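Enquirer: got a predicted model here, sequence first, then my questions.
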Amino acid sequence: MTQLEATLKPAAGGIAQITNLGLCDLAIERALSRSANLPGLVCFYGPSGYGKSMAANHVANSRRARYVQAKSVWTKKHFLKAVLFEMGIKPGGTIPEMADQVAEELAVSGRPLIIDEMDHLVDRNAVELVRDLYESSQAAILMIGEEALPNKLKRWERMHGRVLAWVPAQPVTTGDARQLTSLYCPRVKVADDLLMRLVELSHGSVRRVCVNLERIQEEAMLAGKDVMDLALWGKRELYTGEAPKRRA
């Protein structure tokens, strides 16, 4: 059994152990267990809807990591304040003071930092600030972003060259969908043929599978069924992310 396979256990504690959760955990493990002369930045990236933020939240809890989710309106100062709030530290008066506070706590505690929606910090030209935090602390830092994040970071050669691992999030699988049924469709058994159809229509998105599983449970309960397969589902529509066509 591989390390990744060992993480893919049945849902517990409100979390489905899907593939991308295991990949996210392995990404931060690589940074935490690296040799002393290797960089400690790792990047977990992929399209919207692949379950990256869900995975990051779970990994942050299990690894006792500091977790922040960047916003499009954040400045460098607001980013540092958010990290310090997560650390329970009163922010200093200037950006340099706050950067030193963050770096010192990361270095002393040895706890990793997870930055979700890293694309927003790239767009706000805060990449060098993140690199400064790493250089000053040598902490494990996991950056999470969209599919284009690795290419965006190429603009900052000193940052790009310090990334230990680029870990692409994977599209949802039928196995993932089966794990998700315990959370989003616990009262109805979903047959494999219907699960395969959900995965086919999801175009890789975990989120779309979850939406459809909830819908399947609702429809099955209304019909008095505790099992649903593709034939029983019939011509009912499934969510694909596309806006419905207007009917004349």
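Expert: Cool, the structure landed. Residues are numbered from 1 along each chain as shown.
Enquirer: okay, CA-based contacts and neighbour counts for the rest of this
Expert: Will do.
Enquirer: show me where the protein has helices.
Expert: Secondary structure of the chain, counting by DSSP state H: helices at 3-7, 19-32, 52-63, 76-87, 95-109, 118-123, 127-137, 149-153, 157-160, 174-184, 192-202, 206-222, 230-233.
Enquirer: please compare the first structure with the one that follows:
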Amino acid sequence: MSQSHSIGKGLQPLTNVALMAELIEKLNSRKFGMPGFGVFHGPYGYGKTYSASFALNMVDAVHVSYVKGWTVKHFLKSIARAMNLPPLRKSAQWGEYMDALIDALRSSGTTLLLDEVNLIVKQELFMETIRVLGDNSQATVVLIGTDELPQYLQMHGALSSRCTWCPAQPSDLTDARMLASYYADGVTISNDLLEIVVNRCTGSARLICKELVQIDEWAVAHGFAEVDAATAGHIDFSESNSAPIPRKGLKV
């Protein structure tokens, strides 16, 4: 399944965008009585959040990323705001937000995309809140997080037993070529160089984009219309993917 998402001038059919789309489609078309929980997991930089953002253009969905320090009530209020629900009274308790969200999700059929769940997966109240939201509303709920998320979810058997798993995949040469059409649109990059970039970035879409921008900027600055692996030997990629080492002789 190939899904495309416009990021400026081009349409980008990316592997993980398609996987997210397939997961949501599978959950939305599930048989009556089957659980609607999905887990989209993978390393940082694989484009999980980008894929969730694309899904907003594909289905009726809301995307909420947990922020460290939020209480369960604030988490629920953020979901309610994303769904454009009328605000409850200031003294409303989290249970009242639960009731309002369950009713809204049940009646609207909205897909719920919850991001950074790896930050709350060890907290029983958060996980049970998410389970009750999905169970009582019969909504599709996709949990998004790092590769460790599925294992930590095993701590919550009532939730993990309801989940459909979908691992995000490392970006390949095709993904890199599509990304290059946007992030390095000022230069033609050879396949041999793209393969090096993909391997060096271990499939991380975020790191690939950073290196593509660096190649583009270097090529424009030095007057190159095309860059291959040999030419790219003049580019210092350590600036884009490595943290700088401490400088000697500096007083703190």
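Expert: Great, that's in hand. Keep in mind it's a predicted model, so treat the numbers as computed, not measured.
Enquirer: okay, the helices of structure 1 in TSV with mean neighbour count next?
Expert: As requested, these are exported to TSV (neighbours: other Cα atoms under 10 Å):
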stretch	mean neighbour count
helix 3-7	12
helix 19-32	22
helix 52-63	19
helix 76-87	18
helix 95-109	17
helix 118-123	21
helix 127-137	18
helix 149-153	16
helix 157-160	14
helix 174-184	20
helix 192-202	19
helix 206-222	20
helix 230-233	13
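Enquirer: for those helices, which one sits closest to M143 of structure 1?
Expert: helix 118-123 (5.9 Å; Cα to Cα).
Enquirer: other residues contacting the closest one?
Expert: For helix 118-123 of structure 1, the surrounding residues in contact (Cα atoms under 8 Å, 6 or more residues apart in numbering) are 69-72, 74, 76, 127, 143-146, 149, 152-153.
Enquirer: could these be laid out in CSV, adding distance to Q17 of structure 1?
Expert: Shown next, in CSV, are these (distance: Cα to Cα, whole Å):
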residue, distance to Q17 of structure 1
Q69, 21
A70, 25
K71, 27
S72, 29
W74, 31
K76, 34
V127, 31
M143, 21
I144, 18
G145, 20
E146, 21
L149, 25
K152, 30
L153, 29
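Enquirer: rewinding a little: got the helices of structure 1 as JSON lines, with distance to E242 of structure 1 columns?
Expert: JSON lines is the format used below for the helices of structure 1 (distance: least, Cα to Cα, whole Å):
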{"stretch": "helix 3-7", "distance to E242 of structure 1": "33"}
{"stretch": "helix 19-32", "distance to E242 of structure 1": "24"}
{"stretch": "helix 52-63", "distance to E242 of structure 1": "21"}
{"stretch": "helix 76-87", "distance to E242 of structure 1": "34"}
{"stretch": "helix 95-109", "distance to E242 of structure 1": "42"}
{"stretch": "helix 118-123", "distance to E242 of structure 1": "25"}
{"stretch": "helix 127-137", "distance to E242 of structure 1": "34"}
{"stretch": "helix 149-153", "distance to E242 of structure 1": "25"}
{"stretch": "helix 157-160", "distance to E242 of structure 1": "35"}
{"stretch": "helix 174-184", "distance to E242 of structure 1": "20"}
{"stretch": "helix 192-202", "distance to E242 of structure 1": "11"}
{"stretch": "helix 206-222", "distance to E242 of structure 1": "11"}
{"stretch": "helix 230-233", "distance to E242 of structure 1": "20"}
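Enquirer: wait, what's in contact with E147 of structure 1?
Expert: Neighbours of E147 of structure 1 in contact, by Cα under 8 Å, 6+ apart: Y45, G46, P47.
Enquirer: the first one -> structure 2?
Expert: Here Y45 of structure 1 is matched to H41 in structure 2, going by TM-score structural alignment.
Enquirer: thought S204 of structure 2 was touching S171?
Expert: Yes - taking Cα atoms under 8 Å as the definition, S204 of structure 2 is a contact partner of S171 at 6.2 Å.
Enquirer: please enumerate the shared neighbours of the two.
Expert: Joint contacts of S204 of structure 2 and S171 (Cα under 8 Å, 6+ apart) are Y46, V198.
Enquirer: what is the burial count for the match of Y45 of structure 1?
Expert: Using other Cα atoms under 10 Å, H41 of structure 2 has 25 neighbouring residues.
Enquirer: and the gap between it and N16 of structure 2?
Expert: Distance of H41 of structure 2 to N16 of structure 2, computed by Cα to Cα, to the nearest Å: 10 Å.
Enquirer: can you check which residues contact both of these two?
Expert: Counting by Cα under 8 Å, 6+ apart, the shared contacts of H41 of structure 2 and N16 are K48, A168.
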